[in-house]
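Enquirer: Here's a sequence, model it:
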Amino acid sequence: MRTSLLLGSATAALLTFPLACAKTSPSPGPAVGAGGAVVPPAGRQVAVATAAQLQAALGAARPGDVITLADGTYTGQFSIARGLSGTAGNSIVLQGSRQALLQTGNRKSGNAALFLLGNEHWEFRGFTVANSKKGVMVDFSSHNVFAELSILDIGEEGIHFRRFSSYNVLRNSTIQGTGLEQPGYGEGCYIGSAKSNWATYTEGEPDKCDFNQVLDNVFGNNVKAENIDIKEGTTGGIIRGNAFNGQGLDGANYADSWLDVKGNNNLISANTGTNGGPVLLDGYQTHVAVAGWGEGNVFRDNQCAVQAAGYGFNIQTKNGSALGNQVHASNRVTGAAAGVANVPVTP
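Expert: Just a heads-up that it's a prediction; the model follows:
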């Protein structure tokens, strides 16, 4: 659990390159369907092989485009123009193999290798993000999908949903080697902002990064802070089917569990936690960082090989109440010296 983070500017300068740098298949004109209705043309296939071509393609993308990365290393802070979005029926896709690597080339300074700012209905598939201060930063952006990515060798957090970013999905990805320069800021996946940062990022309002889903990912080794940290101000997330790993936890900023929940009404289910490591205390924790938060979270069907001195589930209580948090009997806990949970288990 960290209570404060000091980040650089939330915006990255948008590099401008001629669109001709990217190889773009021409899009046909509108087709006419039954009854004379105009059928929107299919998106363009855009092949890129250099950093300049990639930034040009990101800056000129339109709904339905599929931007494909050739294998190779792309060095820069790759940003999407503010507000440039796909649609619910026509996402914009950026895809590549694990051998297509986005990086800033600097784990100590700068910002994220991939930066969203007010973008919706994008899909990011298959490629690697590495060797950067932050991996992926998502600000003011919703309804995006991050799938089959590899995020590793990162100075601070791997992927951060921040500034009212909601309804995003992170799935089937691998996150390891985060916090290599700042262990206390080295979460694998960070959702929301601490109250101490609301004045900076949200004009003092709770950072409502709501209804994000983290599904079927593999975390660790060497995620230095929590595998996932869900901050106060967030609501309704789903954390399901992930493999958590405590080997490499550093302990800075109280990071001593696989997952720390300070938001409300999150469902944490069907996850597997292993490799406690020397720093792990509890498998899962909730905290009341701000009054009215850290409530109503549900834990069920999780497999927890804790191998540590604490609990499988350590629920912060207030005046003897678990604040609506539920630890179900369907969870399986081994190796937790203090027991399954510090609160009564829900049948």
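Enquirer: all contacts plus neighbour counts: C-alpha atoms, from now on.
Expert: Fine.
Enquirer: contacting residues around residue 50?
Expert: Residue 50 makes contact with residue 74, according to Cα atoms under 8 Å, 6 or more residues apart in numbering.
Enquirer: which residues sit in contact with the nearest residue to residue 294 once chain neighbours are set aside?
Expert: Spatial nearest neighbour of residue 294, excluding adjacent residues (Cα to Cα, 6 or more residues apart in numbering): residue 262 at 4.2 Å. Contact analysis of residue 262 by Cα under 8 Å, 6+ apart lists 229-234, 286-289, 293-295.
Enquirer: Please identify which of the residues you listed is nearest to residue 140.
Expert: residue 234 (13.9 Å; Cα to Cα).
Enquirer: any idea how far residue 131 is from that closest one?
Expert: Distance from residue 234 to residue 131, counting by Cα to Cα, to the nearest Å: 29 Å.
Enquirer: same thing with residue 65?
Expert: The value you get for residue 65 to residue 131, if Cα to Cα is used, is 27 Å.
Enquirer: thinking again about what came up before, residue 234 and residue 131 - which one has more neighbours?
Expert: residue 234 (28 against 25; other Cα atoms under 10 Å).
Enquirer: so who does that one touch?
Expert: Residue 234 touches 191-192, 206-210, 262-264, counting by Cα under 8 Å, 6+ apart.
Enquirer: For ChimeraX, what selects the buried ones among the residues you listed?
Expert: Here is the ChimeraX command that selects the buried residues among the contacts of residue 234 (16 or more other Cα atoms under 10 Å):
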select :191,192,206,207,208,209,210,262,263,264
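Enquirer: Residue 296 is in contact with residue 326, isn't it?
Expert: Yes - with contacts counted by Cα atoms under 8 Å, residue 296 reaches residue 326, the gap being 7.2 Å.
Enquirer: if you count what's nearby, which of these two comes out ahead?
Expert: The residue with more neighbours, out of residue 296 and residue 326, is residue 326; 21 against 18, by other Cα under 10 Å.
Enquirer: how many neighbours does the residue nearest to the more buried one when sequence neighbours are not counted have?
Expert: Excluding the flanking residues, the one nearest residue 326 by Cα to Cα, 6+ apart is residue 298, at 4.8 Å. Residue 298 has 18 neighbouring residues, counting by other Cα under 10 Å.
Enquirer: run this one through as well so I can compare:
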Amino acid sequence: MSARTRRRAASWTALGAVTAVLISGCSSNDEPKPDGDARPSTTAGSGDPLAVPTGPLATGPAAPASGAASQGCPQATVQVSTAEQLDQALAKATPGTSIQLADGTYEGTFTATAKGTAQTPITLCGTASAVLDGGGVKKGYALHLDGADYWHVTGFTVRNAQKGVMGDGTNHSVISGLTVTNIGDEAIHLRKFSSDNVVEKNTIANTGLRRAKYGEGVYIGSAVSNWTEITAGAPDNSDRNVVRDNRISATTAESVDVKEGTTGGTVTGNTFDGSALAEDADSWVDVKGNSWTISDNTGTNSPVDGFQTHVVAKGWGRGNTFTGNLAQVNGSGFGFHFAPVEDNRLSCDNKVVGAAEGLANVDCA
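Expert: The predicted structure is shown next:
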């Protein structure tokens, strides 16, 4: 390209009257390393709260009210209120550090390299009114987890960067409850052998402002054409990552793009709106890895298909399972399109509305 009963019931309610007509039954955007933006000296204060968005931000989802409690934020060991303080806190972080962002705007691009542990992860947290602002959509990663294992990144806003949150070689980390918006390319990207991570309960919108074909919501792995640069030619085994309960809209490329080289991940409980899909993007979810489970997602509005698989590298794009998804496609293709079919599997509890070609190009089982 369950809890299930409860989630599905809510999704059916959202589909409303259209349920009466139920049908039963590839871009590559890894690019060279960031350009090393110089950071202006900026103090975070009361400026630029998301309660008063401007420009493209205004078309995105509503942000939580200023001062709302951030998710998963333990007792702070370090409190920061300026970009310089945040840089210092990230550089000095050790297992068990909890960095709390004061509300305000932190201009620049930020990198975390420290490693936590399973028992003592490192936390970076704040409310939605704490904003990491990369300064523009042309270059830079607003937040770069670079070899940073066992991090919990939660609650705040990320905007105005070429890429929102980038994970390179990050493992056992959690990216949750963020608002990621106004992004040049993809919003959240895990690559370079980033495994066993969770991306959950984030609100993602307004991507692809630099190049529409690179505007994915969540991107796992890297394209085979980039393995030479990213992984010294080896398959990018970014494995067993979980993408769940996110709300993804206004992306110009796929809501979730799962690349060849990745194995054993899960995409579940997410909500997709593909109204802004552009150029070659023709589905919400495109799976090119192996043995992924795609379950209990709800999608609306795609120009062609709802969910797809592709084989772009030999031995990949196989053994994926699609179950319990609700697809209101309103497009010219299928709800589910496997190209080629390989041994990808479609269960009969998937439901499709408004797909011109019907449920799928395969029989459900």
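Enquirer: Show me the helices in the first structure, by range?
Expert: Assigned by DSSP state H, the first structure shows helices spanning 51-60, 198-201.
Enquirer: what stretch of the second structure does the longest one fall on?
Expert: Under TM-score structural alignment, the match for helix 51-60 of the first structure in the second structure covers residues 83-92.
Enquirer: That stretch vs the first structure, mean deviation?
Expert: On superposition with the first structure, the mean distance recorded for stretch 83-92 of the second structure (mean Cα distance after the TM-score superposition for the first structure) is 0.4 Å.
Enquirer: so what corresponds to the residue nearest to residue 294 of the first structure in the second structure?
Expert: Match for residue 262 of the first structure (TM-score structural alignment): residue 288.
Enquirer: Over to residue 216 of the first structure?
Expert: With TM-score structural alignment as the criterion, residue 216 of the first structure pairs with residue 245.
Enquirer: And residue 228 of the first structure, by the same measure?
Expert: Match for residue 228 of the first structure (TM-score structural alignment): residue 256.
Enquirer: cool, residue 114 of the first structure as well?
Expert: Taking TM-score structural alignment, the alignment pairs residue 114 of the first structure with residue 143 from the second structure.
Enquirer: Touching, its match and residue 168? I think so.
Expert: No - at 11.0 Å, residue 143 of the second structure does not count as touching residue 168 under the criterion of Cα under 8 Å.
Enquirer: can you pull the contacts of the residue lying closest to residue 359 of the second structure once chain neighbours are set aside?
Expert: Counting by Cα to Cα, 6+ apart, residue 359 of the second structure lies nearest to residue 335, which is 5.0 Å off, once chain neighbours are set aside. For residue 335 of the second structure, the residues meeting the contact criterion (Cα under 8 Å, 6+ apart) are 305-307, 327-329, 352-353, 355, 357-360.
Enquirer: dump the residue contacts of residue 279 of the second structure.
Expert: With contact taken as Cα under 8 Å, 6+ apart, residue 279 of the second structure is in contact with 212-213, 252-253.
Enquirer: what residue of the first structure takes the place of residue 362 of the second structure?
Expert: If you follow residue 362 of the second structure across to the first structure using TM-score structural alignment, you land on residue 343.
Enquirer: from what I can see its match touches residue 325, true?
Expert: No - using Cα under 8 Å, residue 343 of the first structure is not in contact with residue 325, being 9.3 Å away.
Enquirer: Who has more neighbours out of the two?
Expert: residue 325 (22 against 17).
Enquirer: Residue in the second structure paired with that one?
Expert: With TM-score structural alignment as the criterion, residue 325 of the first structure matches residue 344.
Enquirer: Wait, its match touches residue 321, no?
Expert: Yes - taking contacts as Cα under 8 Å, residue 344 of the second structure lies within contact range of residue 321: 6.0 Å.
Enquirer: So what would you say the end-to-end distance of stretch 119-136 of the first structure is?
Expert: 13 Å.
Enquirer: And stretch 228-246 of the second structure, by the same measure?
Expert: Stretch 228-246 of the second structure end-to-end distance (Cα to Cα) = 31 Å.
Enquirer: Can you report how many residues lie near the residue nearest to residue 86 of the second structure when sequence neighbours are not counted?
Expert: Of all residues not flanking residue 86 of the second structure in the chain, residue 80 sits nearest, at 5.8 Å (Cα to Cα, 6+ apart). For residue 80 of the second structure, the count of nearby residues is 18 (other Cα under 10 Å).
Enquirer: Name all residues that make contact with residue 80 of the second structure.
Expert: Contacts of residue 80 of the second structure by Cα under 8 Å, 6+ apart are 86, 89, 99-102.
Enquirer: Try it again at 10 Å.
Expert: Each residue near residue 80 of the second structure by Cα atoms under 10 Å, 6 or more residues apart in numbering is listed here: 44, 86-89, 99-103.
Enquirer: so which of those residues is the most crowded?
Expert: Most surrounded of the contacts of residue 80 of the second structure: other Cα under 10 Å gives residue 101, at 29 neighbours.
Enquirer: residues contacting the counterpart of that residue in the first structure?
Expert: In the first structure, the residue matched to residue 101 of the second structure (TM-score structural alignment) is residue 69. Residue 69 of the first structure makes contact with 46-51, 53-54, 94-97, 99-102, 126-127, according to Cα under 10 Å, 6+ apart.
Enquirer: State the distance from the corresponding residue of the first structure for residue 317 of the second structure to residue 64 of the first structure.
Expert: Under the alignment (TM-score structural alignment), residue 317 of the second structure pairs with residue 294 of the first structure. From residue 294 of the first structure over to residue 64 of the first structure the distance is 39 Å, taken as Cα to Cα.
Enquirer: I'd say residue 333 of the first structure and residue 341 touch.
Expert: Yes - between residue 333 of the first structure and residue 341 there is a contact under Cα atoms under 10 Å: 9.1 Å.
Enquirer: Just give me the residue closest to the centre of the second structure.
Expert: residue 218 (2.5 Å; Cα atoms, centre = their mean).
Enquirer: Which position in the first structure pairs with that residue?
Expert: Checking TM-score structural alignment: residue 218 of the second structure goes with residue 189.
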